[in-house]
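Visitor: pasting the structure only:
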């Protein structure tokens, strides 16, 4: 049975800085660490484009049997929609650990090599199927070029592009002392918090000002927000409001 709530193990590239301190709270989660409104708009637009391409494909396949015509178009639409989802709805892995010293968390994303294997074998199988169907009806040749052909090009670009693979691989470690937090905002539009901070720059009189996002599940919201609130310095703003993730 699949366990989607299984705790995520830290990759070997990341280690807890304050592992020797007792933890106040720890958890891990997969979250969309970007502006989901923009991503959802992009998904809606591209879905419309894919639907248009599917309708064109349906009209081109006018000479074949109705069952094969509908089946091939449904397959094409479903496959392209799945690929689109993998682009617009990616999730980052997060692991959080709160101690008396502060807020510590790691975020990472490994390049999904399993996706290359799946895409390679799936492309091969679909190519064989379409070649066989072409012997029955030559119009399936168009489907072979659009479907397996496009998947083959996608596989080659993913497998051979080091730049693409680096873009899909990230490892980051963050730590903030409680005293460095200058404002805490509990998001009303997403299940998360935004922590604003001010950290001294090493060897400089200036401060680094920024913000970090804390993601959690709805069931952990009360515990996480209360723990952060209790550890803020007196007078530090703790508010509720809309949070726009700027990543």
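Guide: Happy to help now that I have it. As the structure is a prediction and not an experimental result, all values here were calculated from the model.
Visitor: drop to CA atoms for contacts and neighbour counts, all remaining ones
Guide: Will do.
Visitor: in this protein, which spans are helices?
Guide: 36-60, 66-88, 113-136, 140-146, 148-160, 162-167, 221-231 (DSSP state H).
Visitor: which parts of the fifth one are buried?
Guide: To tie it back to what came earlier, the one meant is helix 148-160. By neighbour count on 16 or more other C-alpha atoms under 10 Å, the buried set for helix 148-160 is 148, 149, 151, 152, 155, 158.
Visitor: What of the second one?
Guide: By neighbour count with 16+ other C-alpha under 10 Å, helix 66-88 contains the buried residues 69, 72, 73, 76, 77, 80, 81, 84, 88.
Visitor: Can you spell out which helices and strands pack onto that helix?
Guide: When contacts are defined as 3 or more C-alpha pairs under 8 Å, 6 or more residues apart in numbering; DSSP states H and E, helix 66-88 packs onto helix 36-60.
Visitor: Show me what the helix it packs on is packed up against.
Guide: Contact here means 3+ C-alpha pairs under 8 Å, 6+ apart; on that basis helix 36-60 packs against helix 66-88.
Visitor: what's the angle from the helix it packs on to helix 36-60?
Guide: Interaxial angle, helix 66-88 versus helix 36-60 (axes from the mean of the first three to the mean of the last three C-alpha atoms, to 10 degrees): 160 degrees.
Visitor: what angle sits between helix 66-88 and helix 113-136?
Guide: Going by the same axes, to 10 degrees, helix 66-88 makes 160 degrees with helix 113-136.
Visitor: Pasting the second one now:
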């Protein structure tokens, strides 16, 4: 029924509660668990602002800088801040869903983006080599080597060795629901999501919680997933199609 790519490995910090029960259906996926329209608009707006700032940096030299030097500096400025903005507006969370006779489990986690460190490290090395080479032609590029690669290097060090930064970009959550908890099933019309509203007692919060579980699906799978879920729900639970606003979390 489903065409799935290579599954994500569940991290050791998370494990299934109903692992002793046969899995009826399960998959993993990387998804943006927030309002993507707003995030995309923010990224587009900030990209336009960055283009303007980069052009201003290029067109207003502080001295007798070479045109190539100003171009490289402006480009580095744009690339660095574009990466910073993209890391905030285009983050993806890892999700693993598992369905059993007892209910639904969702593990979601966000690992620290090691790829960003690798990219920054190579970008720093390449720009340093370039500026050192250009300094053999014009010693003024030695200043550029301090500003460009130096700034990239400091960014790399702050990301690699800052515990608070790593903690901010690392998350682990395990959500567990019984079939009787769900009060509505909805197929999202605006995203590849099946939405399950639920009411249950949250032991961590110590109170009754009314919220939604967003089941992120791959393209053209949400209808099949919804039809699979429907027989497990209590009689009379509404099954609708509606626009779904993806919440940040169920905390």
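Guide: That came through fine. In this text the structure is predicted, and so the values were computed from the model without any measurement.
Visitor: Switch the buried residues of helix 66-88 of the first structure over to TSV; also include distance to residue 162 of the first structure.
Guide: Formatted as TSV, the buried residues of helix 66-88 of the first structure follow (distance: C-alpha to C-alpha, whole Å):
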residue	distance to residue 162 of the first structure
69	38
72	33
73	33
76	28
77	29
80	24
81	25
84	21
88	21
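Visitor: What is the nearest of those residues to residue 118 of the first structure?
Guide: Closest to residue 118 of the first structure out of the buried residues of helix 66-88 of the first structure is residue 80 (15.0 Å), distances taken as C-alpha to C-alpha.
Visitor: Could you double-check that the closest one sits in contact with residue 48?
Guide: No: in this structure residue 80 of the first structure lies outside contact range of residue 48 using C-alpha atoms under 8 Å: 11.4 Å.
Visitor: related to what we said a few turns ago, going by distance to residue 180 of the first structure, which of the buried residues of helix 66-88 of the first structure wins?
Guide: residue 88 (33.6 Å).
Visitor: Could I get the contacting residues of the closest one?
Guide: 39, 40, 42, 43 (C-alpha atoms under 8 Å, 6 or more residues apart in numbering).
Visitor: Show me what the last one aligns to in the second structure.
Guide: The criterion is TM-score structural alignment: under it, residue 43 of the first structure has residue 43 as its aligned partner in the second structure.
Visitor: Please tell me I have it right and residue 148 of the first structure contacts residue 126.
Guide: Yes: counting by C-alpha under 8 Å, residue 148 of the first structure touches residue 126, with 6.0 Å between them.
Visitor: Spatially nearest residue to the match of residue 43 of the first structure, not counting backbone neighbours?
Guide: Excluding the flanking residues, the one nearest residue 43 of the second structure by C-alpha to C-alpha, 6 or more residues apart in numbering is residue 89, at 6.4 Å.
Visitor: Kindly report the same for residue 247 of the second structure.
Guide: residue 34 (5.9 Å).
Visitor: Could you measure from that neighbour over to residue 49 of the second structure?
Guide: Distance, residue 34 of the second structure to residue 49 of the second structure, by C-alpha to C-alpha, to the nearest Å: 23 Å.
Visitor: now do residue 124 of the second structure
Guide: Applying C-alpha to C-alpha to residue 124 of the second structure and residue 49 of the second structure gives a distance of 24 Å.
Visitor: Looking at the two, which one has more neighbours?
Guide: Counted by other C-alpha atoms under 10 Å, residue 124 of the second structure and residue 49 do not tie: residue 124 has more neighbours, with 22 against 13.
Visitor: Which of the contacts of residue 88 of the first structure are buried, as a ChimeraX select command?
Guide: Those of the contacts of residue 88 of the first structure that count as buried under 16+ other C-alpha under 10 Å are selected in ChimeraX with:
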select :39,43
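Visitor: Quickly name whichever of the contacts of residue 88 of the first structure is closest to residue 233 of the first structure.
Guide: Nearest member of the contacts of residue 88 of the first structure to residue 233 of the first structure, counting by C-alpha to C-alpha, is residue 39, at 35.8 Å.
Visitor: Skipping adjacent residues, who's closest to the closest one in space?
Guide: The shortest distance from residue 39 of the first structure to any non-neighbouring residue, by C-alpha to C-alpha, 6+ apart, is to residue 88 (5.6 Å).
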